[in-house]
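J.: Fold the following, please.
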Amino acid sequence: MAEAVLFITSRNYSSWSLRGWLLCRIAGLPFHAESISPDDPRVKEELLMRASSIRYPALVHGDVKVWDTLGMAEYLNEAFPAAHMLPEERQARALCRSISGEMHSGFSALRSSLPMNIRARRPGFRIWTGPRGDIAAVNAIWEDCIARSGGPFLFGAAPCIADAMFAPVVSRYVTYDVAMQGACRTFADAVLGWDAMQDWMRDAEAEPEEIAELDIEF
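T.: The predicted structure is shown next:
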C-alpha cells in the first residue's frame, strides 16, 4: 500500500488540520502531509469559520478517503488497534468520546474570539464574557480528566484521541495569554512537549502564508 496522504490547510491557523496531524501521529500511520493553498476560497472560508462544513483535513489511505476529524479518529482507531487511541476501560472510553465530540461541535465563543495563530502572542489579551465561559468549561474537563487518570495527558501517560482534539486549545491559551495552573498547566505542558506537537509548531513558524483577517491586532 502506498504511503498515506494527509491533506491539510494552514499549519499556523488551522486547528482542524492540527487535529488530523496529531491523530495520524498517535496511530503510528506512515503518511506525508500535502498543503492546500489558503488562497483557495473554500479553504479561506473554513479558516475564517464561515464555511458550513469542514472538508480538510482529509486523509487518503489506500482506497479509503476520510475527512472530518472525528471520522478520521474512528477510522484510525479501527485500522490501528495497537495504537490504543481510545482508553482501555469502558467508562473512560465513553468519556473520551464524549469530550472529543463536545470539542468538535462546541465552544463556539472560544473558537471565534481566540482563533488559532501559533506564531502570534497577545499578552494581556482581553477575554470577553462568552469565551470566558467556554474557557471555564474546557478547564473543568481537563481538571476532571487529569484527576481521574493522573495525567499528564487527559487519559494517562500517553496521548489519545481527546488530546488531539484539545491540543489546539492549548495553543490558543498560549497565544492569548490565558492563565493556566494546576491540572490545566500539567496538561498544557504535556501537549507542548509532545514530539508531534513540537514538529507541527516548528513547521507553523516557518509557514510563509499570512491571512490578514487572522493576523489583525485585536
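J.: C-alpha only now, for contacts and for neighbours.
T.: Noted.
J.: what about the closest residue to F155 other than its chain neighbours, how many neighbours?
T.: Of all residues not flanking F155 in the chain, S149 sits nearest, at 5.2 Å (C-alpha to C-alpha, 6 or more residues apart in numbering). S149 is flanked by 14 other residues according to other C-alpha atoms under 10 Å.
J.: Thought E143 was touching S149, still the case?
T.: No: using C-alpha atoms under 8 Å, S149 makes no contact with E143, being 10.0 Å away.
J.: circling back to that earlier point, with N77 as the reference, measure out to the residue nearest to F155.
T.: Separation of S149 from N77 (C-alpha to C-alpha, to the nearest Å): 20 Å.
J.: So which residues of the protein form strands?
T.: Shown for the chain, the strands assigned by DSSP state E span residues 4-8, 31-35, 58-61, 64-67.
J.: For E213, grab the count of nearby residues.
T.: Residue neighbour count, defined by other C-alpha under 10 Å, stands at 9 for E213.
J.: Longest helix in this structure, please.
T.: The helix that spans the most residues within the chain, counting by DSSP state H, is helix 129-149.
J.: Report all helices and strands that that helix contacts.
T.: Applying 3 or more C-alpha pairs under 8 Å, 6 or more residues apart in numbering; DSSP states H and E, we find helix 129-149 packed against helix 108-113, helix 182-193.
J.: Turn the strands of the chain into JSON lines, including mean neighbour count and distance to P168.
T.: Below are the strands of the chain laid out as JSON lines (neighbours: other C-alpha atoms under 10 Å; distance: least, C-alpha to C-alpha, whole Å):
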{"stretch": "strand 4-8", "mean neighbour count": "21", "distance to P168": "15"}
{"stretch": "strand 31-35", "mean neighbour count": "15", "distance to P168": "18"}
{"stretch": "strand 58-61", "mean neighbour count": "21", "distance to P168": "18"}
{"stretch": "strand 64-67", "mean neighbour count": "16", "distance to P168": "18"}
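J.: Tabulate these (TSV), appending distance to G193.
T.: Formatted as TSV, these follow (distance: least, C-alpha to C-alpha, whole Å):
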stretch	distance to G193
strand 4-8	22
strand 31-35	21
strand 58-61	25
strand 64-67	27
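J.: one more to put side by side:
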Amino acid sequence: MRIIMGNKRYSSWSLRGWLAVKQSGQPFDELVVPMMTDEWWEKKADPALMPSSRVPTLWDGGTAIWESLAIIDWLADRYGQAAYWPVDGAARAFARSIAAEMHAGFTSLRSQCPMDVLASYPGYRLTDDTQKDVSRISGLWAEARREYGTNGPYLFGSFGAADMMFAPVVMRFRTYGVTLNGDAGIYQDTMCSHPWVTEWCAAAADEPADWTITSYADLAAKYV
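T.: Coordinates of the predicted model:
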C-alpha cells in the first residue's frame, strides 16, 4: 500500500488516513507533498497519483481510495471490522454516527482553528460558533467514554475509527489552548500521548522550514 498525504504539520485529513493505515498492521509507503507549493498543484493535477485531487489518497495495489472514511472502511473490509469499529451494535452505531458528524460538520472549528501540530496559541479567542463546536465535540467524547469506553482509554475502549476521525481535533484543541474537563479532558490527554500521534508530530517537526504556510499564523494572529 501507498498513501499520498499533505504536510504532517497541517493536513488533518491526512492524519486520519495515515492512522487508519497504521491500524491495519500492514506495511505501506507514504508520499508527503508540501501543501500550497508548485509541487502540490502539480501532483494534485495528476490523476495517476490523486484521482480526486485530494489527500489522503490510498493506493492498495491498483485500487485508489480517497476520503478518510472510505479509507477506513476499505481497510476494515480487508483487515477486520473489529480493528476499526466496535463489535457491539449500539456502540458501533454511535461510533459511525459521530465519525460521520466529524467528517461533515464542525465547520466553524475547522475555519477558525486549522490544524498546526507545531504551533501553540494560549489565550486564543474562540468565536461563539466555534465554542459551540467545542462543546458539542466534548459532549460526544464524554458520552462515548461513559456509555461505551469502560474497557479501555479510548472513545470506545480500544483505539478505533472514531479516534482516528477526532485525532486532528485533539491536535487543534492542544494548539489553540482548548482545555476540557472530566472524561473529555482525560481522553484528550490520552490521545495526545498515543504513540502514533507522537510519531506523526515528530515527523512534522522534521519537515523543511520552507514548507511553512504563513497564512495559518496570520489567521491565528487575529484571535490571540
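J.: TM between them?
T.: For this chain pair, the superposition-based TM-score is 0.90 by TM-score structural alignment, normalised by the length of structure 1; 206 aligned residues with a C-alpha RMSD of 1.7 Å.
J.: can you map out the helices along structure 1?
T.: 15-27, 41-47, 69-79, 90-105, 108-113, 129-149, 161-175, 182-193, 195-206.
J.: Pick the most buried one from those helices.
T.: When those are scored by mean count of other C-alpha atoms under 10 Å, the highest mean neighbour count falls to helix 15-27 (a mean of 25).
J.: In structure 2, which residue range corresponds to that helix?
T.: Counting by TM-score structural alignment, helix 15-27 of structure 1 pairs with residues 12-24 of structure 2.
J.: distance from the matching stretch to structure 1 after superposition?
T.: Here the mean offset of stretch 12-24 of structure 2 against structure 1 after fitting is 0.7 Å, by mean C-alpha distance after the TM-score superposition for structure 1.
J.: if we can go back for a sec, who wins for proximity to D215 of structure 1 among the helices and strands packed on helix 129-149 of structure 1?
T.: Proximity to D215 of structure 1 (C-alpha to C-alpha) singles out helix 108-113 among those, at 12.8 Å.
J.: Just the residues contacting that closest one, thanks.
T.: Helix 108-113 of structure 1 has contacts (C-alpha atoms under 8 Å, 6 or more residues apart in numbering) with M49, G130, P131, R132, D134, I135.
J.: ok, Y173 of structure 1 - contacts?
T.: A179.
J.: any idea how far it is from A83 of structure 1?
T.: 28 Å.
J.: sorry, back to before: now the angle from the longest helix of structure 1 to helix 90-105?
T.: 160 degrees (axes from the mean of the first three to the mean of the last three C-alpha atoms, to 10 degrees).
J.: still on that earlier bit, any idea how far the residue nearest to F155 of structure 1 lies from L22 of structure 1?
T.: Here S149 of structure 1 is placed at a distance of 21 Å from L22 of structure 1 (C-alpha to C-alpha).
J.: cool, and A82 of structure 1?
T.: Using C-alpha to C-alpha, A82 of structure 1 is found at 16 Å from L22 of structure 1.
J.: for P152 of structure 1, same thing?
T.: Distance of P152 of structure 1 to L22 of structure 1, given as C-alpha to C-alpha: 17 Å.
J.: got it, and F31 of structure 1?
T.: According to C-alpha to C-alpha, F31 of structure 1 and L22 of structure 1 sit 12 Å apart.
J.: next one: L47 of structure 1
T.: Counting by C-alpha to C-alpha, the gap from L47 of structure 1 to L22 of structure 1 is 18 Å.
J.: is it true that G149 of structure 2 touches F156?
T.: Yes: if you go by C-alpha under 8 Å, G149 of structure 2 and F156 touch, sitting 4.2 Å apart.
J.: Need the counterpart of G133 of structure 1 in structure 2.
T.: Under TM-score structural alignment, G133 of structure 1 pairs with K132 in structure 2.
J.: got a list of what that match touches?
T.: So K132 of structure 2 contacts nothing (C-alpha under 8 Å, 6+ apart).
J.: and A179 of structure 1, what does it touch?
T.: Y173.
J.: Can you tell me how far it is from I135 of structure 1?
T.: For A179 of structure 1, the distance to I135 of structure 1 equals 10 Å [C-alpha to C-alpha].
J.: again, but for V169 of structure 1
T.: Relative to I135 of structure 1, V169 of structure 1 is positioned 9 Å away (C-alpha to C-alpha).
J.: any idea how far A196 of structure 1 is from the residue nearest to F155 of structure 1?
T.: Here S149 of structure 1 is placed at a distance of 22 Å from A196 of structure 1 (C-alpha to C-alpha).
J.: One more: Q91 of structure 1?
T.: The spacing between Q91 of structure 1 and A196 of structure 1, counted by C-alpha to C-alpha, is 27 Å.
J.: swap in M85 of structure 1?
T.: Distance from M85 of structure 1 to A196 of structure 1, by C-alpha to C-alpha: 15 Å.
J.: What of D134 of structure 1?
T.: Counting by C-alpha to C-alpha - D134 of structure 1 and A196 of structure 1 are separated by 26 Å.
J.: do the same with I161 of structure 1
T.: I161 of structure 1 is 13 Å from A196 of structure 1, by C-alpha to C-alpha.
J.: and S14 of structure 2, what does it touch?
T.: Residues counted as contacts of S14 of structure 2 (C-alpha under 8 Å, 6+ apart) are M5, G6, K8, V55, P56, S68.
J.: what about 6 Å?
T.: Neighbouring residues of S14 of structure 2 by C-alpha atoms under 6 Å, 6 or more residues apart in numbering: M5, P56.
J.: Tell me how many other residues crowd D116 of structure 2.
T.: Neighbour tally, D116 of structure 2, other C-alpha under 10 Å: 24.
J.: That one pairs with which position in structure 1?
T.: Aligned by TM-score structural alignment, D116 of structure 2 pairs with N117 of structure 1.
J.: quick one: its match and R11 touch, right?
T.: No: applying C-alpha atoms under 6 Å as the test, N117 of structure 1 and R11 come out as separate, 8.9 Å apart.
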